[in-house]
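>>> need a structure here:
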Amino acid sequence: MATLVKIGGSLIPAHVEPLCSSLREVAGDHHILVIAGGGQLVDVLRAYRKTLTLSDETAYSMAILAMDQHACLVAEVGGFTMSRSLRELMKRRTVPQVFAPSDVLLNLPINDDIHIDRMTSDTIAAFVAGWLGADLIIATDTDGIYSADPAVVPDAIFLERVRACDLTHPTSVDAEAVRMIRRWNVRTWVMNGTVPDRLVRYMRGQPVRGTEIMPD
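Take a look at the predicted model:
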């Protein structure tokens, strides 16, 4: 089974090189797929929307293209192959495949699964993983999921495992992504991408700090 690694936008550009090194280290034994968040490029888009009147459709297209740009960056830094179709993504197994999603996502009909104003990069990653039947690792800048925001509640409990249906409070994974995880029954792990060795150890079946989200 393939594993889709979502590199959060908060990890780009500072942590891209060590993450790519970790992915290369395990690629010989695992079918690794990669998708990147929009990060600072989407922050620019949000700033534009404060001063310009942009439709949801235009903002969505620009956000997806931001993910494409980071896919180009990750492919270049990692020496990976970039794929623009799901068929290419599943066919090539020699090195990690980086998915640039615009060709697929910008041609999908808008419906209950693709709702423009709710489609964050985490949601898109869960959607793609479900579509491919892949496991999902969300690499972000936190260790995982807590019972509450630890910045607000200092004694918040770290959750090593949680059911998606129980994630009713704000976390590092947005609510729409959780809905997509449930909708597509995606096995998901959230871990700290600023410590890329955790990714290597996890892929090798060793215990690491992180949170498993069970679809239900």
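
>>> drop to CA atoms for contacts and neighbour counts, all remaining ones
Will do.

>>> Please enumerate the helices of this protein.
Counting by DSSP state H, the chain has helices at residues 16-26, 39-51, 56-78, 86-91, 102-105, 121-132, 175-184, 197-203.

>>> I have a second one here; can you model it like the first so I can compare?
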Amino acid sequence: MWVVKIGGSLCGDPLLPAWLTLLGQLGGGRIALVCGGGTLADEVRQLQERWDTDDLSAHNMAVLTMVQNAYLLNSLNPALRLVSREADITPTLRRGGVALWQPLELLRHQPDPLTNWRHTSDSIALALARRLNAERLVLVKSCTIDASLDVDQLVQAAVLDDGFGPLARQAGLPIDILSRDQGEGLRELLLFGQRTAGADHG
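Here you go, the predicted model:
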């Protein structure tokens, strides 16, 4: 099982359908898909700043933006099967589907270590991968990725959230970070388990 996280900022990107087609074609039985909150989550940040609300409320609102974007991805590609419970991910994969996770179980009544902006959807996807004992995590970002940078440097560059580094060091699984135009890189990972030098565009 792999966890693939599509950045919410790709929800308005013309390349999004191609990514979803690729996942639908090659991810059946092996991919748990997570979508970030994107511009909807940015609106939550702005509202929190405007009204000075607490992080717990902002966390719950941001989780719901991920749920909304999952509905969008399912509408664009119904082969991606919506699941609202982690317990339903493995059965969906066993039936040969791609499990499109809606993280409703992350809604909280009390704050915990993840209910803050240090941990965004990248960290949420990594935490899910750890809970599922996933073999690999792939993050698809809208920005250009400098392949020479390690995870900590990508955190410093604000490509990844502040909480990602410590979680990644404890994860014990390969983490691949691709940019929006590297669909061929994901294809090669899914087919061959590794990327070649020519897999930087697609």
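
>>> Got a TM-score for the pair?
Superposed pair, TM-score by TM-score structural alignment, normalised by the length of the second structure: 0.84. Supporting alignment: 193 aligned residues with a C-alpha RMSD of 2.5 Å.

>>> on that earlier part again, out of the helices of the first structure, deepest packed?
helix 121-132 (a mean of 23; mean count of other C-alpha atoms under 10 Å).

>>> any chance of the helices of the first structure in a markdown table, with distance to residue 214 of the first structure too?
Below are those laid out as a markdown table (distance: least, C-alpha to C-alpha, whole Å):
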| stretch | distance to residue 214 of the first structure |
| --- | --- |
| helix 16-26 | 24 |
| helix 39-51 | 26 |
| helix 56-78 | 26 |
| helix 86-91 | 24 |
| helix 102-105 | 26 |
| helix 121-132 | 13 |
| helix 175-184 | 8 |
| helix 197-203 | 17 |
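
>>> Looking at the ones you listed, which is nearest to residue 138 of the first structure?
If you check each of the helices of the first structure against residue 138 of the first structure by C-alpha to C-alpha, helix 121-132 wins as the nearest, at 7.6 Å.

>>> what's the mean distance for that closest one versus the second structure?
Aligned to the second structure and superposed, helix 121-132 of the first structure gives a mean residue distance of 0.7 Å (mean C-alpha distance after the TM-score superposition for the first structure).

>>> which helices and strands sit right next to that helix?
With contacts taken as 3 or more C-alpha pairs under 8 Å, 6 or more residues apart in numbering; DSSP states H and E, helix 121-132 of the first structure sits against strand 3-7, strand 135-140, helix 175-184.

>>> cutoff 7 Å now
Packing partners of helix 121-132 of the first structure (3 or more C-alpha pairs under 7 Å, 6 or more residues apart in numbering; DSSP states H and E): strand 135-140, helix 175-184.

>>> CSV for those, including distance to residue 12 of the first structure?
Output for these, formatted as CSV (distance: least, C-alpha to C-alpha, whole Å):
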stretch, distance to residue 12 of the first structure
strand 135-140, 10
helix 175-184, 20
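
>>> What residues does residue 35 of the first structure make contact with?
Residue 35 of the first structure sits next to 5-7, 71, 98-99, 125 when contact means C-alpha atoms under 7 Å, 6 or more residues apart in numbering.

>>> Just give me which of those are shared by the second structure.
Here is what carries over to the second structure from these, by both residues aligned by TM-score structural alignment, their matches' C-alpha atoms under 7 Å: 5-7, 98-99, 125.

>>> Next, count neighbours for residue 83 of the second structure.
20 (other C-alpha atoms under 10 Å).
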